[in-house]
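Visitor: the following comprises the amino acid sequence and a computationally predicted model.
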Amino acid sequence: MTRKTATSTDPKKPAARKRVAGTAARKAAAKAPANPFKINSKEWNREKVMDAVCNAIASSSKSITTILAAGHQGHPLPDYATVARWLNEKDENGANPICDQYARAKEAQAEFMAEELAELHNKAWVPVLDPDTGMPIVVDGRPLMTVDKASAAIVRLEADNKKWLMGKLKPRRFGDKVTQEHVGEGGGPIKARIAVEFVRPPARSEDDES
């Protein structure tokens, strides 16, 4: 004779576990900081995103892809494909304020690179190492500095890259090619004016007629 052991099941336990899991998920969602660059945590706020991106561009020599990948103050930013789509979109009048804002930021970045270029020579200085110990030589409490071929080559390469980028970002000021442009008043086109003046001929005498 086999004896069956009855097992008591509480139908309320699974429901209780689901309620606990749901509560924990809601608490986790509440603790997660909202992304200030999104609208209702779904769509990107283009104005806020481009303000942050353009400020970072104008105050550094970083590319837009690097800035987007790094995020802003711990908050993620959209990928480059999204921003590139924004830059190519135009309204019904053919205007794109986002593209204009980005263009101004890139011009400001060229000015920032020019300031960096003025201080770039400091990177060429390297400490002189003791040939026996391999440690920097210190004179009067300061390391003895020099410029070797390797450091000079690195600085020269970085300077050439910055100059090339500056010429592309702001060719009117930093470009290698010098051009002469003739413009009219206020930078507008030259206006050609032709004036025709009618002059009465002098009176002829009788001697001239004969």
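Guide: Looks like it arrived, so ask away.
Visitor: can we go C-alpha only for contacts and neighbour counts from here?
Guide: Noted.
Visitor: can you pull the contacts of residue 99?
Guide: For residue 99, the contact set (Cα atoms under 8 Å, 6 or more residues apart in numbering) comprises 86-88.
Visitor: contact partners for the residue nearest to the spatial centre of the chain?
Guide: In the chain, the centroid-proximal residue (Cα atoms, centre = their mean) is residue 57; its distance is 2.9 Å. By Cα under 8 Å, 6+ apart, the residues touching residue 57 are 63-64, 67, 105-106, 109.
Visitor: of these, keep whichever come out buried.
Guide: Among those, the ones that count as buried by 16 or more other Cα atoms under 10 Å are 64, 67, 105-106, 109.
Visitor: inside helices: which ones of those?
Guide: Secondary structure from DSSP state H places 64, 67, 105-106, 109 of the buried ones among the contacts of residue 57 in helices.
Visitor: whichever strand or helix holds residue 154 - contacts with which helices or strands?
Guide: For residue 154, the enclosing helix or strand under DSSP states H and E is helix 149-169. Under the contact definition 3 or more Cα pairs under 8 Å, 6 or more residues apart in numbering; DSSP states H and E, helix 149-169 sits against helix 97-118, helix 171-174.
Visitor: show me which residues of it are buried.
Guide: Neighbour-count burial for helix 149-169 [16+ other Cα under 10 Å]: 151-152, 155, 159, 162-163, 165-169.
Visitor: try it against this one:
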Amino acid sequence: MKAKVMPGGRPTKYSPKLAAALCADIAYCPEAEKGLKVHEACAKHGCSVSSFFLWLVEYQEFSEAYAHAREARFEQLAEETLVIPDAIPDTAYWELADGRKVPSLQGLEDDETKGAKLKFLSKEVVMKAQLQVLSRQWYLEKLAPHRFGKKVALEHAGKDGGPIKSESTVQFYMPDNQRDAPSE
């Protein structure tokens, strides 16, 4: 593909290959073991964030690929809201030298248990995990409300799902002391 010349004369770095690599990394980057944010993917591939967003407007195929990458990223974030709390250990755990956290040292080799430290669950760890989950939920609710937003279903229906029947009765009331009074 011939490089498109910008009004200032500088050729664009855009290519279908670069667009595919950016979208692939936003969906899932094997090195990071998760999807990258736009600015991280741009830094990895040597393009500016402003160019990235200009390309979304200029190239329909890039815009569509980015939409699919975002959907994949949303699924990953939704999955993380389940994984983060599950990763919190119970009240006490052993942290091994390689970083693993295990509830007990039983069944481990002696060389694995060297340098193991007994740790206790802190309030800060729980609060951090809660913040991580809540921030992901908020992000998903705002960017994909049709899938991850809070759904409020309000249904107005009458008996057996039919229309609502409305009846009104009007009664006029005249106090007893004014019934026999002559009208003028």
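Guide: In hand now; what should we look at? Quick caveat, the model's predicted, so the values are computed rather than measured.
Visitor: what's the TM between chain one and chain two?
Guide: Remark: TM-score between the superposed chains equals 0.55 [TM-score structural alignment, normalised by the length of the second structure]; 125 aligned residues with a Cα RMSD of 3.2 Å.
Visitor: spatially nearest residue to the counterpart of residue 108 of the first structure in the second structure, not counting backbone neighbours?
Guide: Aligned counterpart of residue 108 of the first structure in the second structure: residue 72 (TM-score structural alignment). Counting by Cα to Cα, 6 or more residues apart in numbering, residue 27 is the residue found nearest to residue 72 of the second structure once chain neighbours are left out, at 5.3 Å.
Visitor: tally of neighbours for that neighbour?
Guide: Using other Cα atoms under 10 Å, residue 27 of the second structure has 24 neighbouring residues.
Visitor: thought it was touching residue 75?
Guide: No - using Cα atoms under 8 Å, residue 27 of the second structure makes no contact with residue 75, being 9.5 Å away.
Visitor: now tabulate the buried residues of helix 149-169 of the first structure in TSV and tack on distance to residue 96 of the first structure.
Guide: As requested, the buried residues of helix 149-169 of the first structure are exported to TSV (distance: Cα to Cα, whole Å):
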residue	distance to residue 96 of the first structure
151	44
152	43
155	38
159	33
162	28
163	29
165	24
166	24
167	24
168	21
169	19
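Visitor: quick one: which of those is nearest to residue 141 of the first structure?
Guide: Nearest to residue 141 of the first structure among the buried residues of helix 149-169 of the first structure: residue 151, at 23.3 Å, using Cα to Cα.
Visitor: residues touching that closest one, list them.
Guide: Residue 151 of the first structure is in contact with 123-126, counting by Cα under 8 Å, 6+ apart.
Visitor: whichever of those end up buried, select them in ChimeraX.
Guide: Command for ChimeraX that selects the buried part of these, burial taken from 16+ other Cα under 10 Å:
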select :124,126
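Visitor: mind checking which of the contacts of residue 151 of the first structure land in helices?
Guide: Per DSSP H, the contacts of residue 151 of the first structure never map to helices.
Visitor: so of the contacts of residue 151 of the first structure, which ones are in strands?
Guide: Mapping the contacts of residue 151 of the first structure onto strands (DSSP state E) picks out 125-126.
Visitor: can you pick out the most distant pair from the contacts of residue 151 of the first structure?
Guide: The farthest-apart pair in the contacts of residue 151 of the first structure, when distances are taken by Cα to Cα, is 123 and 126, at 7.7 Å.
Visitor: returning to what we had before: the first structure: which residue goes with the residue nearest to residue 72 of the second structure?
Guide: Using TM-score structural alignment, residue 27 of the second structure lines up with residue 58 in the first structure.
Visitor: what about that match, distance to residue 102 of the first structure?
Guide: Noted for residue 58 of the first structure: a distance of 9 Å to residue 102 of the first structure, by Cα to Cα, to the nearest Å.
Visitor: with residue 15 of the first structure instead?
Guide: According to Cα to Cα, residue 15 of the first structure and residue 102 of the first structure sit 54 Å apart.
Visitor: repeat for residue 47 of the first structure
Guide: From residue 47 of the first structure to residue 102 of the first structure the distance is 12 Å (Cα to Cα).
Visitor: and what of residue 207 of the first structure?
Guide: According to Cα to Cα, residue 207 of the first structure stands 80 Å off from residue 102 of the first structure.
Visitor: quick one, which of these two is more surrounded?
Guide: Between residue 207 of the first structure and residue 102, residue 102 has the larger neighbour count (other Cα under 10 Å), namely 20 against 6.
Visitor: helix, strand, or coil at residue 105 of the second structure?
Guide: coil (DSSP: H, G, I helix; E, B strand; the rest coil).
Visitor: what's the burial count for the nearest residue in space to it that is not next to it in sequence?
Guide: Leaving aside its sequence neighbours, residue 105 of the second structure sits nearest to residue 113 (Cα to Cα, 6+ apart; 6.8 Å). Neighbours of residue 113 of the second structure under the rule other Cα under 10 Å: 16.
Visitor: doesn't residue 94 of the second structure fall inside a strand?
Guide: Yes - under three-state DSSP, residue 94 of the second structure sits within a strand.
Visitor: find the nearest non-adjacent residue to residue 44 of the first structure, please.
Guide: Spatial nearest neighbour of residue 44 of the first structure, chain neighbours left out: residue 38 (4.3 Å); criterion: Cα to Cα, 6+ apart.
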